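Peer 1: coordinates only, sequence not included:
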């Protein structure tokens, strides 16, 4: 299969899956089967794309055979390909989990087609080489994610959805404004072309203003300090399968966009922009983990942890060295899997105990020791315990910080790790260890569908931790590509020349 086809398959597969489901509207059995098949095919396509990029370098194709910068480029470097693989993995996990956790009413009202249209938007955002097209893909995933969050119409859902969509629409408006000013300044929207044109633009004030606009727009989507209020207000309201995919993937699209534009486009005034990003990283870590410590609901604790962990990812971008960016890439890989798994575990606890409130839970370790182990693996990994994946991710970032003598951010990251342990211990003590406050009735209906993805993701976390070298090498190569934009630009130019 040609690389041109592989580049568009991660967008086409969920799109076709969603369309076929719409053709069979009302056929819940067909939707459930297609849901798993489509997610599995997306994972296979992602692995094939990553293999191709790893062997042959950055790949690009021009949609509609229009050469860059006039046509829309699809570009896959190692970072894009890694993100597509993780999208496929999480899609498959949530597809299987949904079979056991999603209620029939939501399934009949388009839950599965919406899920796959969202995956299409996510993969499109990872692969596009055009800044306006990135905006379009953001809107595709925003529309589908908004409906997924509101689907069911419960009061808490609608309340969370309004906060979610309002701030994300503000982000989109800022993004579109920045794109308009950018196009007015340099006359192109192709990111490879923008990289060259911005380096020639002798207007540092304008470039800095554009950088701040993009930082704010993507900062809202990534939930960095102080733009994160929408996330803990909304992520605990939808069904757990939706919460899990949002927690794992959606904010990382914003992080990916930040890494892409601040490694490819805005690299002139590194001291200012990356210094600011580093300060925001520290504040994001601290406010997120303090919020988690103060919560008493399983999913709200985990929601605040998302914010805290985003701080580590943009710490790597702020440090902006080869090891730091490799640490950020590794951290994203580790975090998506671990965070999603913790949400899935909370859903299993809810199925067995009937509540997400920590005060109402208890005795889970005594009655379900296997579930306690499945919680401890991602919890320890999130906190950075060796030899799990989170330890290696944090070690890379700490080493990178020490190399460039950024001792404050290193100290902050270590203190936040300790507070992460504390808040995980709080969940353990309340939900798993203490005696249950009242007798509970277990509901084990369709539990196997929910447990299998949890076990699978836990195994992935352990494998990454115990055989870290290939994953470290992959992250390091992705970082080296990010620090060398010439390779990205050359791939797009080569794809365009092939058309002429």
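Peer 2: Right, received. Where do you want to start? Please read these numbers as outputs of a predicted model, since none were measured by experiment. Numbering: from 1, shown residues only.
Peer 1: drop to CA atoms for contacts and neighbour counts, all remaining ones
Peer 2: Noted.
Peer 1: And residue 315, how close does it get to residue 217?
Peer 2: To residue 217, residue 315 is 18 Å away according to CA to CA, to the nearest Å.
Peer 1: let's bring in a second model and compare:
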């Protein structure tokens, strides 16, 4: 079974290479190859999850080299669960992109680059989830950057190039901080293997450990869009094509959150930065949702809620308990699915109406009832309406905060409740203006007339609704399967905080 661990990384890269080789000559095969590769990834990830849940962490040593000489890929409950969720989400997004023909916009992107860039980015996501080496985690982030920049600037419009520049500057800043941290870690310990570091960090002075932890947290906070380094996200994501924005929202910030999950539990258990994380979670929750309430554009509103709800996951890490971390993992799985579905729905709205500004929309409930349902259900889920998975994840985090007690955790519980109510207000405002009221103005022109004509002609394509519906149903399935999923996240959190199963799997019992 260990041979399956590299597949989620290697298969997207292989598919990307094949598609770059065939180029535009066999363009009809581009979508088929992508969907097949991601479907196989989903199956492999599910098999890995079943195996590690039954037998414990598994390790694949690349090239047969032992740790720390070689790089190890490690599958445990946390990484396998994140892989399964990301594989399901990206498969739906890929089907959406194939049907919507974003890869065939010859007038704005003559090269067949959409699918290869998408797959390279997904290989980076899988590598980040599986890697057992800090330098390989840095490589995974650079793979993400290269693929996501292409997707973000796809089409080369002025707004996308500007957003791509902001995104790249922030990503490079994160990479620079990460490299500085790697240099300090290697100088102090002589290794970059996460399992070995978990052992050797016990011998470091508190000052060095704190310095490394702060550098790593700042680098990952930029990736995860945690306050005060979250301002880049609402200005970057809304300009990208709908499939790219959706996968960015579902996956890219979660890679940063996952890195914080992993390293805080393995390398810095019970460290002094826990209080700082709680304060960051508090600010991220409240400031993000206040930004969402102020927006009149659906995609910008969703971008601010994306920032805000990262605060729930950081709250679970900061609490540093099994219950808190389990709630954070449950909420991450929920959020990856629901946020992706909402951004795809925003893409459908833009295709139908030519805009996502609620001031220029109206009457969608009457004109597009299915689209209305596809927005309403995940919006209520995101808001935490009982008994949906959003409510269950927030309830788990609130209970964990109350168990810890103290002024700051109780303040976080209050902030979580306020954030949930304000999220409901933000999505209800969109519902009232865009779906419920009568239209206020139609037919406004867009900068790119060719793209507008393509998108409007595809607005009623039945195939576009299939992957979105699948994601919405998956979000509802988390409610039906809340018992098994909660048990799995608790086992994942317990395994992560125990540390020894991971260390033993990589280094051996000796």
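Peer 2: Perfect, I can see it now. These numbers were taken from a predicted model, which means no experiment stands behind them.
Peer 1: Any idea what the TM-score comes out to?
Peer 2: The TM-score (TM-score structural alignment, normalised by the length of structure 1) is 0.96; 491 aligned residues with a CA RMSD of 1.4 Å.
Peer 1: More neighbours: residue 315 and residue 217 of structure 1, which one.
Peer 2: More crowded of residue 315 of structure 1 and residue 217, by other CA atoms under 10 Å: residue 315, with 32 against 27.
Peer 1: The helix or strand hosting that one against structure 2, how far on average?
Peer 2: Taking DSSP states H and E as the criterion, residue 315 of structure 1 maps to helix 298-319. Here the mean offset of helix 298-319 of structure 1 against structure 2 after fitting is 0.4 Å, by mean CA distance after the TM-score superposition for structure 1.
Peer 1: Quick one: work out the angle between whichever helix or strand comes after that helix and helix 298-319.
Peer 2: Along the chain past helix 298-319 of structure 1, the next helix or strand (assigned with DSSP H and E) turns out to be helix 322-353. Interaxial angle of helix 322-353 of structure 1 relative to helix 298-319 (axes from the mean of the first three to the mean of the last three CA atoms, to 10 degrees): 180 degrees.
Peer 1: Who are the packing partners of helix 322-353 of structure 1?
Peer 2: Contact analysis of helix 322-353 of structure 1 by 3 or more CA pairs under 8 Å, 6 or more residues apart in numbering; DSSP states H and E lists helix 78-101, helix 240-245, helix 298-319, helix 369-383, helix 389-403, helix 447-466, helix 468-482 as its packing neighbours.
Peer 1: deepest of those, which one?
Peer 2: Ranked by mean neighbour count, those are led by helix 298-319 with a mean of 28 (mean count of other CA atoms under 10 Å).
Peer 1: what about it, distance to the chain center?
Peer 2: 11 Å (CA atoms, centre = their mean, to the nearest Å).
Peer 1: same thing with stretch 103-115 of structure 1?
Peer 2: So, by CA atoms, centre = their mean, the centroid of stretch 103-115 of structure 1 is 22 Å from its chain's centroid.
Peer 1: Could I get the buried residue list for it?
Peer 2: Neighbour counts over stretch 103-115 of structure 1 (16 or more other CA atoms under 10 Å) mark 107, 110-115 as buried.
Peer 1: again with stretch 117-124 of structure 1
Peer 2: 117-124.
Peer 1: circling back: the helix holding residue 315 of structure 1 - contacts with which helices or strands?
Peer 2: Packing partners of helix 298-319 of structure 1 (3+ CA pairs under 8 Å, 6+ apart): helix 230-234, helix 251-264, helix 270-294, helix 322-353, helix 389-403, helix 407-427.
Peer 1: if we can go back for a sec, relative to residue 40 of structure 1, tell me which of the helices and strands packed on helix 322-353 of structure 1 wins on proximity.
Peer 2: helix 78-101 (5.7 Å; CA to CA).
Peer 1: Now that closest one on structure 2. Mean distance?
Peer 2: So helix 78-101 of structure 1 averages 1.0 Å relative to structure 2 (mean CA distance after the TM-score superposition for structure 1).
Peer 1: After that helix, which helix or strand is next?
Peer 2: Sequence order places helix 104-108 as the next helix or strand after helix 78-101 of structure 1, per DSSP H and E.
Peer 1: Which SSE is immediately downstream of that next one?
Peer 2: Taking DSSP H and E, what comes next after helix 104-108 of structure 1 is helix 111-127.
Peer 1: so that following helix matches what in structure 2?
Peer 2: Against structure 2, the aligned range for helix 111-127 of structure 1 is residues 114-130 (TM-score structural alignment).
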